[in-house]
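After the sequence you'll find the predicted model.
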Amino acid sequence: MADEIQAAPEGTPVFQIQRMYLKDLSLEQPNAPHILLEQQQPQVDINLALSAENVTDGIFEVCVTATVNTKVGDKTLFLVEAKQAGIFEIRNVPQDQVEGILGIVCPQMVYPYLRAIVSDVCTRAGFPPVLLTEVNFQAMFEAQQAQRAAQGGQAVN
């Protein structure tokens, strides 16, 4: 089977997933066991972050991080932070398209793994699963591009 895989001809655009992996995971229950006896409905705050790094020529790491902070009143019930990453090979693609691939396509591939991990960790910690909603990475990317353009426009004036 390895004989069937051939290198792309020189100059041909290449996009390949090299690896998906869980880069970091933490779960904290700082107020257990007493807070587990509370009957109030917890407040759930979810934050997502995205990063992309050029590892070496044509190889990029894209990470999507979810931070789930669940509180009862002003005390933390549990805190989960998970960072799911992927290594992608991107070659012979125009730079303006590479940004879109790193900001839209790669996170869309990484995110389902992150959603499953967060849900599973919450369940294994003894809580109902936290289901991360679907994310429109294209809209996020376009908003970031617009914000950059606005900041660039203000800096020029």
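Ah, there it is.

C-alpha from now on. contacts and neighbour counts both.
OK.

Name the helix or strand for the closest residue in space to Ile35 that isn't next to it in sequence, please.
Beyond its immediate neighbours in the sequence, the residue positioned closest to Ile35 (C-alpha to C-alpha, 6 or more residues apart in numbering) is Leu77, lying 6.4 Å away. Assigned by DSSP states H and E, Leu77 falls within strand 75-91.

got another, please set it beside the one above:
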Amino acid sequence: MAEEHNQEAAAAAAAEEQAGQQFAVQRLYVKDVSFEAPMGAEAFTKQWQPAVNQELGNKVNKLDDNNYEVTLTITVTVKLGEETAFLAEVHQAGIFTITGLDDQQLTHVLNTMCPNILFPYAREAIDNIVGKGSFPALMLPPVNFDALFAQAVQQQQQQAAEGQADETH
């Protein structure tokens, strides 16, 4: 009987904790867009065998107690041989209301869930601007933000462990 009561109390506590959790998208917007075609018309006279390089960045800005601005930056550089045919960069941002999460959960949501929401908009903006530059469509591959976050956490842990090892020597 006591075990049943403990299970009920634990379930009630979990339900109460979840009731205080909130995640809402307040606004999605393009914060910055840049497009450069340094080769100019010469890019259209060469055989199109591009080398594509994609870089991702994520920045979090706490606006107040419950609101966060998350900015996903995608930079795509396309080269023909050694010369840059074009460079496109998009800063896709969103304002998210998040409450009821502990620090670890909050960090995870801000670095995985929010960029996952922003990515399709950034990918569309990149494709759109590349098309307006008269280059072939560029569909960026999906990104696993959970894997990138896990990798970053692992690197931080390794660096912390190496730092502690260096201090003991």
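Structure's in. What do you need? As the structure is a prediction and not an experimental result, all values here were calculated from the model.

quick one: TM-score?
Scored by TM-score structural alignment, normalised by the length of structure 1, the superposition of the two chains gives a TM-score of 0.88; 147 aligned residues with a C-alpha RMSD of 1.3 Å.

if we can go back for a sec, the strand holding Leu77 of structure 1 vs structure 2, average distance?
Once the two are superposed, strand 75-91 of structure 1 sits an average of 0.8 Å from its aligned residues in structure 2 (mean C-alpha distance after the TM-score superposition for structure 1).

residue contacts, the aligned residue in structure 2 for the residue nearest to Ile35 of structure 1?
Taking TM-score structural alignment as the alignment basis, one finds that Leu77 of structure 1 is matched in structure 2 by Ala85. Neighbour list for Ala85 of structure 2: Ala37, Pro38, Met39, Gly40, Ala43, Thr77, Val78, Lys79 [criterion: C-alpha atoms under 8 Å, 6 or more residues apart in numbering].

And Glu17 of structure 2, how close does it get to Leu101 of structure 2?
Counting by C-alpha to C-alpha, to the nearest Å, the gap between Glu17 of structure 2 and Leu101 of structure 2 amounts to 9 Å.

Please say which of these two ends up with more neighbours.
Of the pair Glu17 of structure 2 and Leu101, Leu101 is the one with more neighbours under other C-alpha atoms under 10 Å, namely 16 against 12.

Same question for the more buried one, what's its three-state structure.
For Leu101 of structure 2, the secondary-structure state derived from DSSP: H, G, I helix; E, B strand; the rest coil is coil.

how about Gln29 of structure 1, what's its match in structure 2?
When structure 2 is aligned by TM-score structural alignment, the residue opposite Gln29 of structure 1 is Ala37.

Can you tell me the closest non-neighbouring residue to that match?
Excluding the flanking residues, the one nearest Ala37 of structure 2 by C-alpha to C-alpha, 6+ apart is Phe86, at 4.3 Å.

about what we covered before: for the strand holding Leu77 of structure 1, which positions count as buried?
76-91 (16 or more other C-alpha atoms under 10 Å).

Is there a neighbour count for the closest residue in space to Gly11 of structure 1 that isn't next to it in sequence? I'd like the number.
Spatial nearest neighbour of Gly11 of structure 1, chain neighbours left out: Asn92 (5.6 Å); criterion: C-alpha to C-alpha, 6+ apart. Here the count is done by other C-alpha under 10 Å, and Asn92 of structure 1 has 13 residues near it.

one step back: pull the contacting residues for the residue nearest to Ala37 of structure 2.
Under the criterion of C-alpha under 8 Å, 6+ apart, the contact list for Phe86 of structure 2 reads Phe35, Glu36, Ala37, Pro38, Met39, Thr77, Val78, Lys79.

Out of those, the closest to Phe145 of structure 2 would be?
Sorting those by how near they are to Phe145 of structure 2, with C-alpha to C-alpha, puts Thr77 at the top with 20.7 Å.
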